[in-house]
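Colleague: Any chance you could fold what I've pasted below:
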Amino acid sequence: MITLPTEAVTLQRFAGAQDVFFEVFEGFTLLGHEAQARPHRHAYHEVLWIESGLGQHSVDGVRVELSPQTLSVITAGQTHEFHHVQEVNGALLCLEPELWRAAPILSHAPADWAIWRSIWQVLGSEYARSTQHLPHALRESLALALRLLEREQIPAAPDRAASRLARFQALLEHHFRTEHEVAFYAAQLHCTSDQLSREVRVSLGHSAKNAIQQRLMLEAQRLLRLSSLPVGQVAERLGYRDVFSFSRAFRSGVGVSPQGFRRPPSVGTS
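Modeller: The predicted structure follows:
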C-alpha cells in the first residue's frame, strides 16, 4: 500500500525536464499523517485525484468536500490542510511551477472520469519505470493530463479586456509585495488607472485597487498562519511603511487584527 507523503515530497529530476513526482495512494487517513492536518504549503503544484473515500480539505481557508471522482489543483504557495479524511483512494501528481502555469481548482467533477482514471494509471506505470530520463510515454501522458486540466479551467473570452486582465493578474502576482498602487500596473499595461479599474470591475466585480488589497491580504494570512514572523516583519515583507498601516489594512480587509487572526504556526513552506 502506498500512502500520501506526510509533508513534502522529493520531486524526481529528469534530464532535460522539470521535476515531477507521482504516487498512487490507497486507504489514506490522517492517522500517522498529522502534518497533513495542519496548515502547510509547498513550492510546487499538486494535482489530487480522488477515486473514492470521503473527507474535506481547505485551500487558503476555503473548506470543500473531497468527494469520489473529483480532482483538485493546489498551486505553489497556497495554504492547504486536510480534515476528517477517511479511507481515501486516488493519486497525487506534483509539478514544478515552470512546467505548468496552473490555476487553482478546489474540487471539480470531470464529465468523463474514466479518462482521468486511465491517465493516472498510465502515469503511475510509466513513472515507476522511469530513471534519469523522462520517457516518451510519461511525457505524453503528462502533456495530455495538463491539456485536459486546462480545459477544466474555463478560460476568459479572448478579447482585449480579457487579455489586459490576464496581464494585470500576472503583473500583480509578481509585484504585489512592492507595488500597491493602481497607477503602476496601468503604466505597465499602457492604459489609464480608471480604464484598468473599469475593466477589472467588469470582469471580477471589484476595482483594481481591491484586487491589489485582496492579494496582499491573502499573502498576509498565509504568512501569519504558516510562520512565526512578528507582525512587523510580515508588514515589512509586504511593503507596508509601518506595522500600523498594515494592521489597519488587515483589519479592514479580513475583519480582525493580525494578532487576532494568527494561531500557532505549524509546517512552513517546503
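Colleague: contacts and neighbour counts: CA atoms only from here.
Modeller: Will do.
Colleague: which SSE is the nearest residue to P264 once chain neighbours are set aside in?
Modeller: The shortest distance from P264 to any non-neighbouring residue, by C-alpha to C-alpha, 6 or more residues apart in numbering, is to R225 (7.3 Å). Assigning secondary structure by DSSP states H and E places R225 in helix 208-226.
Colleague: buried set for that helix?
Modeller: Within helix 208-226, the residues scored as buried using 16 or more other C-alpha atoms under 10 Å are 208-213, 216-226.
Colleague: Likewise for stretch 156-166?
Modeller: For stretch 156-166, a neighbour-count test (16+ other C-alpha under 10 Å) marks 161-162, 164-165 as buried.
Colleague: Equivalent analysis for stretch 226-240, please.
Modeller: Using 16+ other C-alpha under 10 Å as the test for burial, stretch 226-240 gives 226-228, 231, 234-236, 238-240.
Colleague: Need the residues you listed in CSV (columns: secondary structure and distance to H80).
Modeller: Output for these, formatted as CSV (DSSP: H, G, I helix; E, B strand; the rest coil; distance: C-alpha to C-alpha, whole Å):
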residue, secondary structure, distance to H80
L226, helix, 10
S227, coil, 14
S228, coil, 17
V231, helix, 22
V234, helix, 20
A235, helix, 22
E236, helix, 24
L238, coil, 21
G239, coil, 25
Y240, coil, 26
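Colleague: Dead centre of the protein: give me the residue that sits there.
Modeller: Centroid-nearest residue in the chain: T75, 2.3 Å away (criterion: C-alpha atoms, centre = their mean).
Colleague: ok, now which ones touch the nearest residue to that one once chain neighbours are set aside?
Modeller: Spatially, and ignoring its direct neighbours in sequence, T75 is nearest to H45 (4.4 Å; C-alpha to C-alpha, 6+ apart). Residues counted as contacts of H45 (C-alpha atoms under 8 Å, 6 or more residues apart in numbering) are 73-76, 94-97, 102.
Colleague: Please enumerate the helices of the stretch 1-150 of the chain.
Modeller: Assigned by DSSP state H, counting those that start in this stretch, the stretch 1-150 of the chain shows helices spanning 113-129, 136-152.
Colleague: One more, so I can put them side by side:
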Amino acid sequence: MTVSTPLLELGNNVTGLPFEIHSMEWIAENRWQRNAGAHRHNYFVIIWVISGSGRHRVDMNTYPVRDNTIFCIAPGQVHELQTDGDAHGYVISFTQEFLGAHDNQAELIFRCSVSASPDEGPVIPVSEDMQQELLDVVNNLRKEYSNFFLLRSEILRGYLKIFLVYLSRRVDVTATTAPPSRHTELLRTFSELLEKNFKTEHSVSGYAAAMVITPNHLNEIIKKSTGFPASHHIQQRIVLEAKRQAMYSGVSMKEIAYDLGFDDVAHFSKFFRNGTGLSFTDFKKNLADGFNQ
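Modeller: Just a heads-up that it's a prediction; the model follows:
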C-alpha cells in the first residue's frame, strides 16, 4: 500500500489569515492528530521551544530539542517533532505571500532550514537577552492575532518582520540585508521556478527559457551566487525530494521515479546514484539500519 506524507495547508483557519500563532500547549491539545507523524507544510513554520526536551526530525536529520531553541521549517520540508512530556513555547506559521512576495526576511527561514550546516541544522539558539525581546514581540503578535481590529494584517506583518530581524542577528544573513542586485533577482526567480517545477522540468534550458536568458548565462549567474551551476541545484532538488519520499513514505523506487518525472526507472536509478554516491537500494538500507540502531 502506498503511504504518502501529509501536506498541511494554511489559510483555512477561522481567522481567514495565512498566518497563525499558537502556544505549543494549544497545538498539543488541538492539533495532535495532524501533527502526530511526519508531515510537510505549504508554508513557513517557526517553532520556539522555550522549555522542553525530545527530538526533531527534519528531512534526513534528527536534532535534539532543548530549552530556548528555535526551529525554522520551510515549505515542503518533512519534519516530525517529538517531545518528552509537555513542552512550552510558541509556533508561528505564515505564507510567503503574507510576509511579502519578495521580502528578504523569508529567505532567512529558507536559508536556515535548507542550507544550514549538518551540525546545527535548522536551529537558532536563543540567548537570555534575546529571549525577553522575542517574548515582547510574541506577546504583541498573540494579542493582535486574537483581535479583529482595523489593519490587523498589517500590524501582524510588522511584528512578524521584527521577530525575523531578531532571528537574523543570530544567523549570517549578510546577503539578505544587501540591496537586491540583478543577479540576486535572477537567483530568486530561478529558485522559485525550481521549487514549482522540479518534478516536470529537469533541464537548465527549460528554466533559462522561462527566464528569457541563455542556459550558459543562467549557469554562470547561479554559480557566481552559490558556487554551483544551475544544473547542480536542479539535480540536488530532485534528489532531496527522492530522499524525503524514500524516508517518510512507503512508495517504491518506481513510484518515486514516476512522481519525479522519470519514465525510465533505470535512468532515475543512475540519476540518484550520480547525485548521492549511493544506489537507491543502498540508501534505503542505510535508512533502515539507522532506524534499527
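Colleague: And the TM-score between them?
Modeller: The TM-score (TM-score structural alignment, normalised by the length of the first structure) is 0.76; 250 aligned residues with a C-alpha RMSD of 3.4 Å.
Colleague: roughly how far apart are the residue nearest to T75 of the first structure and S228 of the first structure?
Modeller: For H45 of the first structure, the distance to S228 of the first structure equals 24 Å [C-alpha to C-alpha, to the nearest Å].
Colleague: returning to what we had before: return the residue of the second structure aligned against the residue nearest to P264 of the first structure.
Modeller: Under the alignment (TM-score structural alignment), R225 of the first structure maps onto M247 of the second structure.
Colleague: Surely that match and M60 touch.
Modeller: Yes - M247 of the second structure is within contact range of M60, at 7.5 Å (criterion: C-alpha atoms under 8 Å).
Colleague: would you say R198 of the first structure is within a strand?
Modeller: No - looking at R198 of the first structure with DSSP: H, G, I helix; E, B strand; the rest coil, it is helix, so not inside a strand.
Colleague: Skipping adjacent residues, who's closest to it in space?
Modeller: Using C-alpha to C-alpha, 6+ apart and skipping residues adjacent in sequence, the residue nearest R198 of the first structure is S207, 7.0 Å away.
Colleague: Map the one you found across to the second structure for me.
Modeller: Counting by TM-score structural alignment, S207 of the first structure corresponds to P229 in the second structure.
Colleague: surely its match meets N216?
Modeller: No - the pair P229 of the second structure and N216 does not pass the contact test of C-alpha under 8 Å, sitting 9.4 Å apart.
Colleague: neighbour count winner among those two?
Modeller: A direct count of neighbours by other C-alpha atoms under 10 Å for P229 of the second structure and N216 places P229 higher, at 18 against 13.
Colleague: what sits against that one?
Modeller: Neighbours of P229 of the second structure in contact, by C-alpha under 8 Å, 6+ apart: 218-223.
Colleague: Quick one: those residues as a markdown table, columns for distance to L194 of the second structure and neighbour count too.
Modeller: As requested, the contacts of P229 of the second structure are arranged in a markdown table below (distance: C-alpha to C-alpha, whole Å; neighbours: other C-alpha atoms under 10 Å):
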| residue | distance to L194 of the second structure | neighbour count |
| --- | --- | --- |
| L218 | 13 | 25 |
| N219 | 13 | 19 |
| E220 | 17 | 15 |
| I221 | 15 | 20 |
| I222 | 12 | 23 |
| K223 | 15 | 17 |
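Colleague: can you tell me which of these stay in contact in the first structure?
Modeller: Retained in the first structure: 219-220, 222-223, out of those (criterion both residues aligned by TM-score structural alignment, their matches' C-alpha atoms under 8 Å).
Colleague: Looking at those, which is nearest R157 of the second structure?
Modeller: Nearest to R157 of the second structure among these is I222, at 30.7 Å by C-alpha to C-alpha.
Colleague: which residues touch the closest one?
Modeller: 187, 228-230.
Colleague: Show me which of the residues you listed is closest to K285 of the second structure.
Modeller: Distance ranking of these against K285 of the second structure, using C-alpha to C-alpha, places F228 first at 29.3 Å.
Colleague: Tell me how many other residues crowd the closest one.
Modeller: Neighbourhood size, F228 of the second structure [other C-alpha under 10 Å]: 14.
Colleague: Confirm it sits in a helix?
Modeller: No - under three-state DSSP, F228 of the second structure sits outside any helix and is assigned coil.
Colleague: where exactly do the strands run in the second structure?
Modeller: Listed in chain order, the strands of the second structure (DSSP state E) span 7-8, 19-23, 39-41, 44-51, 54-58, 61-65, 69-73, 78-83, 88-94, 123-125.
Colleague: how far apart are the fourth one and its match in the first structure?
Modeller: Overlaying the first structure shows strand 44-51 of the second structure at a mean distance of 1.7 Å from the equivalent residues (mean C-alpha distance after the TM-score superposition for the first structure).
Colleague: That strand corresponds to what range in the first structure?
Modeller: Mapping strand 44-51 of the second structure onto the first structure (TM-score structural alignment) gives residues 45-52.
Colleague: roughly how far out does the matching stretch sit from the chain middle?
Modeller: Its chain's C-alpha centre and that of stretch 45-52 of the first structure lie 13 Å apart, by C-alpha atoms, centre = their mean, to the nearest Å.
Colleague: Ok, stretch 137-148 of the second structure next?
Modeller: Chain-centre distance of stretch 137-148 of the second structure: 24 Å, with C-alpha atoms, centre = their mean.
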